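Colleague: Pasting the sequence and the predicted model now:
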Amino acid sequence: MSEDRANDAVMRLSSLPRRDAHKVNYAPDEAGLEAIRERLKIEAVSSARLEGQLIPAARRDWRLEATITARATQACVVTGAPVETVVSENVVRRYVEDWSEPEETEVEMPQDDTAEPLPAMLDLSDVLGEALDLALPEFPRAEGAELGEAVFAAPGVEPMRDEDARPFAALKALREGGGESGSGGPH
């Protein structure tokens, strides 16, 4: 394996020797963490690292096998309170020289979703940002935060609640209320 690529964010793939795997160890500085935070539109990214190896594959193709570790803060979707998430995810990307974009407007997802076009320059900060974006919860919730029941109605109209929409809610109300005569039975 070749030398450590510590904190090299951009790698020119065509200039890398293809006889060995290349160690990748990228941790953005404060400005890089801020750029990831802005890109993902979240509260904070206090740490992030992409560590693994870049392995030569067929002809001029490359395979990235790495792990991202990160600590990020998002706003709770219910309360807005900060929610911290610790991420540790494996990342696999294949950079393929003979990549071709599908020409049809509707395309089936390929079974191998790790393949991408071979870039001239591989930006590890982009790889880290994309992987972190996929790993973070889409709807983060603070501990104990519950989404309450939203009730809306026009002025003067009693709002319909979730309970009212249940099929047997009216029958249950009649049974418990006993109907108009109060006997609870048929008339």
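Modeller: Alright, I've got the coordinates. Residues are numbered from 1 along each chain as shown.

Colleague: CA atoms for contacts and neighbours, from now on please.
Modeller: Will do.

Colleague: my guess is residue 34 meets residue 48, correct?
Modeller: No: with contact defined as C-alpha atoms under 8 Å, residue 34 does not reach residue 48; the gap is 10.9 Å.

Colleague: who's more crowded, the two?
Modeller: Using other C-alpha atoms under 10 Å, the more surrounded residue of residue 34 and residue 48 is residue 48, with 24 against 17.

Colleague: Could you pull up the contacting residues of that one?
Modeller: Contact analysis of residue 48 by C-alpha atoms under 8 Å, 6 or more residues apart in numbering lists 27, 28, 33, 68, 69, 70, 71, 128.

Colleague: what about residue 85, helix or strand, and which?
Modeller: Residue 85 belongs to strand 82-96 when assigned by DSSP states H and E.

Colleague: mind listing the strands for the protein?
Modeller: Residue ranges of the strands in the chain, as given by DSSP state E, are 2-6, 10-12, 22-26, 44-56, 62-75, 82-96, 115-117, 121-123.

Colleague: dropping in the other structure now:
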Amino acid sequence: MPADNKPDSRPEFSRPRVVEALSHKHPTGFDEAPTPDEAEALRALLGLLGLRKFRFTGEISPLRRDEWALRGTLGASVTQECVVTLEPVRSRIETEVLIHFVPPAKMDDTMEERDFDETQEPLGEVIDLGLIATEALALALPPYPRKEDAVLDMPDSSDDGADEKPNPFAALATLKDKLGKPQ
């Protein structure tokens, strides 16, 4: 923590673009990758064993005077723990990112269920490409990484039943009987 005892609120990977500085005539391209320190911070944030070849490329295009479209491709090589063996599992992530930035007032108008557009995001003063890339990576990670040959050994259910757990409803029935009978 910083000396003032407040948590550090800076994102692990930030590449802000000021909306007013974007061209209204043609798309603004981008090609972003984290520094080694940022990659390490992202690895820790996402609970990864490893993060390599992280790159976010694309463009921000004007749609209307106050609306923008971001189209990009995110690529990364990640290493996670296998959910069965806890051994490292490597995966290549390649995902497309599409976001339609609109003024917050227009978001309220289109939030009816029939018109809901999951690509819409409220437009602020800044579009942070690093935060967008971090979110896209988090959503694209395999939720249950597993080595190809990993096998989960399950106990045989045809045992003699010695380890059988008591039925909680049987215990409730016994309690009901005890409470229902006068002493």
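Modeller: Received the coordinates, thanks. These figures come from a predicted structure and were not determined experimentally.

Colleague: still on that earlier bit, check which helices and strands the strand holding residue 85 of structure 1 sits against.
Modeller: strand 62-75, strand 115-117, helix 124-135 (3 or more C-alpha pairs under 8 Å, 6 or more residues apart in numbering; DSSP states H and E).

Colleague: which residue numbers in structure 2 go with the last one?
Modeller: Which is helix 124-135 of structure 1. Aligned by TM-score structural alignment, helix 124-135 of structure 1 corresponds to residues 129-140 of structure 2.

Colleague: got the contact list for the matching stretch?
Modeller: Applying C-alpha under 8 Å, 6+ apart, the contact partners of stretch 129-140 of structure 2 are 11, 13-17, 32, 42, 46, 56, 74, 76, 93, 95, 97.

Colleague: which of these are buried?
Modeller: Among those, those classed as buried by 16 or more other C-alpha atoms under 10 Å are 13, 14, 15, 17, 32, 42, 56, 74, 76, 93, 95, 97.

Colleague: tell me the two of those that are most distant?
Modeller: Farthest-apart pair in those is 17 and 93; separation 24.5 Å (C-alpha to C-alpha).

Colleague: tally of neighbours for residue 37 of structure 1?
Modeller: Neighbours of residue 37 of structure 1 (other C-alpha under 10 Å): 20.

Colleague: Give the equivalent position in structure 2 for it.
Modeller: So, by TM-score structural alignment, residue 37 of structure 1 is matched to residue 43.

Colleague: Contact partners for that match?
Modeller: Per C-alpha under 8 Å, 6+ apart, neighbours of residue 43 of structure 2: 49, 50, 51.

Colleague: can you rerun that using 10 Å?
Modeller: For residue 43 of structure 2, the contact set (C-alpha atoms under 10 Å, 6 or more residues apart in numbering) comprises 12, 37, 49, 50, 51, 52, 78, 79, 80.
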